[in-house]
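Undergrad: Quick one, what's the 3D model for this:
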Amino acid sequence: MPLHYFVYPSMNRHRVTALAAAGLLVLAGCSNDNQSPVKARDYGQIGGESGTELATDQVLHKGNGAEPQTLDPHRAQGVPAGNILRDLYEPLVMEAPDGELIAGAAESWVLSDDGRVYTFTLRSDGRWSNGDPVTAGDWAYSLRRGLDPATLSVYSGILYPIKNAAAINRGELPPEELGVRAIDDLTLEITLENPTPFFLGLLNHSMAYPVHPPSVVEHGERFARPGKLISNGAYVLKDWVVQSHIELARNEQYRENTATRINQVFYYAIENADAVFARYRADELDFTTTIPIRQLEFIKTSLPGDYVQSPYLGVYYYGLNTTKAPFKGQPGLRKALSMAIDREIITDKLSGAGELPAYGWVPAVQGYEQQQPEWATWTRAERHAEARRLYKEAGYNDANPLVLEILYNTSQDHKRLAIAISSMWKQVLGVETQLLNQE
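TA: As a prediction, the model looks like this:
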């Protein structure tokens, strides 16, 4: 059940953040004309403002939340891993700071008249961190690997628009049947099942990142560790101290290495928001998105030059196990629990970071009218009355209360939210709830 739509709060000590590669490129436009490939144009120098004096020691220290389980781009999950992977790998297509799709490892591409075949021309100066050229064959191998059921990719559905992707991921076809092929070393062809206007945006996801085939073959699951991981982005993996930090260093083979501003990046695995804030105030961190909600007003007032709030396309939700009792075959009970939650109290009183109440999975965005249930506009009293009716209809009452467990990951803010929701369920319906912390 969706609870609220995210915003992206962050603290940046310097506010002027030098990007890894200043010479970014942006698209001139879109085309499906085979004679008019989409080419990149100079995006200009992105980084320090005019006259900004850069620090002598170009090392960035970032609070990064939870410890990543892996840096294998096809198996990694979650935001902390994604933050690091974006520094290690360069996808075919990237996003500029303003959200515009820009050229990455591909310098141009064309789309067939029927909207189903993309032909990418790779950059001739693309290199792996060991000096090997990045070839179309590497990309074809990587896309097949991501969809191979043996890889156990959580986000394999990202690539389902590619021809035969879903069938391959289900084990019905071999990976070689995927709609990708290397025409030559610098030309990659991707065939889709159907025209997919948003396909280029999907290529910015880690599921579409390349891996170095010889390294995967030689090291197997261990290829994504320090000393073994070979990447094609602005940085290389230098060190990984579990439950402490991950260190990245400049990739000297990267095509834009001369424009890279920051020499080293340290990602610290700190989940406790109060601990992160303390280290930030002690000048031990330069940047973090892990902010203690209880300190938010103080931060806005006392550190206004550091605090930045940005839109974020994400939703905070609670998942119910609908494969087992009590939720299996009980849509009315699930609806009762959702209706008993006062989302406005959560966003206005509990979090207070500018989030919006969520009554559906997808927020209102350009070109999409938000869909939400009729009861979203009801009064609190009307919602609670209907929730109680559905709860009793499902067979529960004061004498026979529903007993639930709420599992939450390590964070005082997650705990506070779990306590608030369990309290709402108790007051409105009489539900008995146990809170269980999960790492």
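
Undergrad: For the rest of this, base every contact and every neighbour count on C-alpha atoms.
TA: Fine.

Undergrad: What strand or helix carries residue 120?
TA: strand 117-122 (DSSP states H and E).

Undergrad: can you check residue 72 too?
TA: Using DSSP H and E, residue 72 sits in no helix or strand.

Undergrad: which secondary structure elements does the strand holding residue 120 contact?
TA: When contacts are defined as 3 or more C-alpha pairs under 8 Å, 6 or more residues apart in numbering; DSSP states H and E, strand 117-122 packs onto strand 106-111, strand 187-191.

Undergrad: Could you also give me the structure for this second sequence? I'd like to compare it with the first:
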Amino acid sequence: MKKSISIIITIFLGSLLVGCSKENQKNSTDYQVMKRAEATELLSVDISLATDTVSHTALYNTYEGLYRLGSSNEVIPAGATKLPQVSEDGRKYTIELNKKSKWSDDKPVTAKDYVFSWQRTIDPQTESQYAQLFSNIKNAKKIMTKELKPTELGIKAIDDYKLEIELESATPYFQNLLAFPNFFPQREDIVKKYGSEYATTSQKAVYNGAFTLTNYDASSGGATKWTYKKNQNYWDRSKVKLDKIENTVVKDAGTAFAMYESGKLDETYLLGEYVNQNKGEKEVITILKPSTYYLQFNMIDKDSFLSNKEVRQAMSSITNRKEIVENVLNNGSREAISFVPKGVYYNPDTGEDFSETYEPKMEYNVKNGVDTWNKVFNNQKMEIKLLIPDDDGIKKVAEYLQESGFTYQWNEILL
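TA: You can find the predicted model right below:
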């Protein structure tokens, strides 16, 4: 088995160790198995409800949308045969579907599967946290506020293999959105068959991607083990070299590294001292995976001091992001200067990275932070509880924040 990454991961910039286990060395020309570690549980494989990076990794591997993104973020046809035909005003998209695309139960992927999926996600009853991504589609905002029905969303099936999408206004980045997992298709009959249990186990869903999901059960919470198995009904299966990918949650970076060293894993993540230990090793791969980690403040209680904008600005100013990425994570991550990470969006005319041109940028300035805090509290100290997931990297960041002035309470609640 060649030392390479064969799955799509979309999280922050990270370092991975990628090798070949003894099992694969023995069967390098036969059955191909990859064993890898994840730092956190797989919470959801429901296209309408998934929000975290591990869940999106699973969706990228087991489903396929109209398009995928190439190595330079270029849009590449996948479930579509070619790039969209766009009207002169930029508001109407006509897309021809790939007639070879099938579901794992051998049924064809049709335009109706996209229509149903998008309507389900935008439906307020679904309570999708990512419904706002559909905001530029005609009627989406009115559907989200219950002024219109989901069936009035600006997407329709012209026939089995042709989609028409209408936007509220021209949106230059819309094609890129179509490669995001929440825009992938869903089968109406399967969703209705399983109801509230849809996609809670691997058997209660069908897949149209390079792999199918097996050994997954999140009916009582997140799954700690799951497997991707080569989808024999995938239209482009001849290019899929792996037969199986076994995923195991290993929350401690040291334990994961030891498992890799002993041959129990073919891939693991690196954090902190393990990055320094392995610098220069040919098995270390650093991959840019754009996303942003951030503190989400509880502002439900309007009387809470966290509802004060200046308090949040003060906390932002005293957070040394550069020190966090260089000394705490030490895995190649970059400090955030805006909510949109580097390497995602570029000015189509100048080629400039959006994050470099956005103002105001987030900057580390202790004096400004302290002055702003004292302006509100007059030197008063306040206790802040930070709820974090059970993730080794995030726990290290939380510990750093505690030492630099924050207090936190560990809890298995993902913000």
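
Undergrad: Kindly provide the TM-score of these chains.
TA: The TM-score (TM-score structural alignment, normalised by the length of structure 2) is 0.84; 382 aligned residues with a C-alpha RMSD of 2.5 Å.

Undergrad: Name the nearest residue to residue 380 of structure 1, ignoring sequence neighbours.
TA: Spatially, and ignoring its direct neighbours in sequence, residue 380 of structure 1 is nearest to residue 342 (7.7 Å; C-alpha to C-alpha, 6 or more residues apart in numbering).

Undergrad: Work out the gap between the helix or strand hosting residue 44 of structure 1 and the centre of the chain.
TA: Per DSSP H and E, residue 44 of structure 1 falls inside strand 38-45. Relative to the chain's own centre, strand 38-45 of structure 1 is displaced by 25 Å; criterion: C-alpha atoms, centre = their mean, to the nearest Å.

Undergrad: how many other residues sit next to the corresponding residue of structure 2 for residue 120 of structure 1?
TA: Taking TM-score structural alignment, residue 120 of structure 1 has residue 95 as its aligned residue in structure 2. If you count neighbours by other C-alpha atoms under 10 Å, residue 95 of structure 2 ends up with 23.

Undergrad: and residue 95 of structure 2, what does it touch?
TA: By C-alpha atoms under 8 Å, 6 or more residues apart in numbering, the residues touching residue 95 of structure 2 are 80, 82-85, 162-164.

Undergrad: for residue 297 of structure 2, same thing?
TA: Residue 297 of structure 2 makes contacts with residue 306, as judged by C-alpha under 8 Å, 6+ apart.

Undergrad: I'd like the distance between the residue positioned nearest the centre of structure 1 and residue 42 of structure 1.
TA: The residue lying closest to the centre of structure 1 (C-alpha atoms, centre = their mean) is residue 79, at 4.8 Å. Using C-alpha to C-alpha, to the nearest Å, residue 79 of structure 1 is found at 29 Å from residue 42 of structure 1.

Undergrad: ok, which pair from the contacts of residue 95 of structure 2 is furthest apart?
TA: 82 and 164 (14.1 Å; C-alpha to C-alpha).

Undergrad: still on that earlier bit, looking at the contacts of residue 95 of structure 2, which one is closest to residue 412 of structure 2?
TA: Ranked by distance to residue 412 of structure 2 (C-alpha to C-alpha), the contacts of residue 95 of structure 2 are led by residue 80 at 39.7 Å.

Undergrad: how many neighbours does the closest one have?
TA: By other C-alpha under 10 Å, neighbour count at residue 80 of structure 2 equals 23.

Undergrad: what residues are up against the aligned residue in structure 1 for it?
TA: Under the alignment (TM-score structural alignment), residue 80 of structure 2 pairs with residue 106 in structure 1. Taking C-alpha under 8 Å, 6+ apart, we find residue 106 of structure 1 in contact with 92-93, 120-123.

Undergrad: ok, and the residues you listed in structure 2?
TA: On the basis of both residues aligned by TM-score structural alignment, their matches' C-alpha atoms under 8 Å, what survives of the contacts of residue 106 of structure 1 in structure 2 is 92-93, 120-123.

Undergrad: and of those, the nearest to residue 294 of structure 1?
TA: residue 93 (38.3 Å).

Undergrad: Tell me which residue of structure 2 lines up with the closest one.
TA: Using TM-score structural alignment, residue 93 of structure 1 sits opposite residue 67 in structure 2.

Undergrad: Minimum distance to residue 149 of structure 1: which of the helices and strands packed on strand 117-122 of structure 1 has it?
TA: Comparing those by C-alpha to C-alpha, strand 187-191 comes nearest, at 19.8 Å.

Undergrad: What about residue 171 of structure 2, how many residues nearby?
TA: Using other C-alpha under 10 Å, residue 171 of structure 2 is surrounded by 12 other residues.

Undergrad: Now which residue in structure 1 aligns to it?
TA: Taking TM-score structural alignment for the superposition, residue 171 of structure 2 sits opposite residue 196 in structure 1.

Undergrad: Just to check, its match is in contact with residue 163?
TA: No: the pair residue 196 of structure 1 / residue 163 is not scored as a contact, 11.4 Å apart, by C-alpha atoms under 8 Å.

Undergrad: what sits against residue 141 of structure 2?
TA: Contacts of residue 141 of structure 2 by C-alpha under 8 Å, 6+ apart are residue 135.

Undergrad: What does it correspond to in structure 1?
TA: Per TM-score structural alignment, residue 141 of structure 2 is aligned with residue 166.

Undergrad: which of the contacts of residue 95 of structure 2 still touch in structure 1?
TA: Shared with structure 1, among the contacts of residue 95 of structure 2: 80, 82, 84-85, 162-164 (both residues aligned by TM-score structural alignment, their matches' C-alpha under 8 Å).

Undergrad: Looks like residue 64 of structure 1 contacts residue 10 (just checking).
TA: No: between residue 64 of structure 1 and residue 10 there is no contact under C-alpha under 8 Å: 11.2 Å.

Undergrad: before we move on, the earlier item: where does the residue nearest to the centre of structure 1 sit: helix, strand or coil?
TA: Classification of residue 79 of structure 1 using DSSP: H, G, I helix; E, B strand; the rest coil returns helix.

Undergrad: What separation do you get for the match of residue 120 of structure 1 and residue 285 of structure 2?
TA: 36 Å.

Undergrad: Next one: the match of residue 120 of structure 1 relative to residue 263 of structure 2, how far apart?
TA: Distance check for residue 95 of structure 2 against residue 263 of structure 2: by C-alpha to C-alpha, it reads 46 Å.

Undergrad: Longest helix of structure 1, counting residues only.
TA: Secondary structure assigned by DSSP state H gives helix 412-429 as the longest helix of structure 1.
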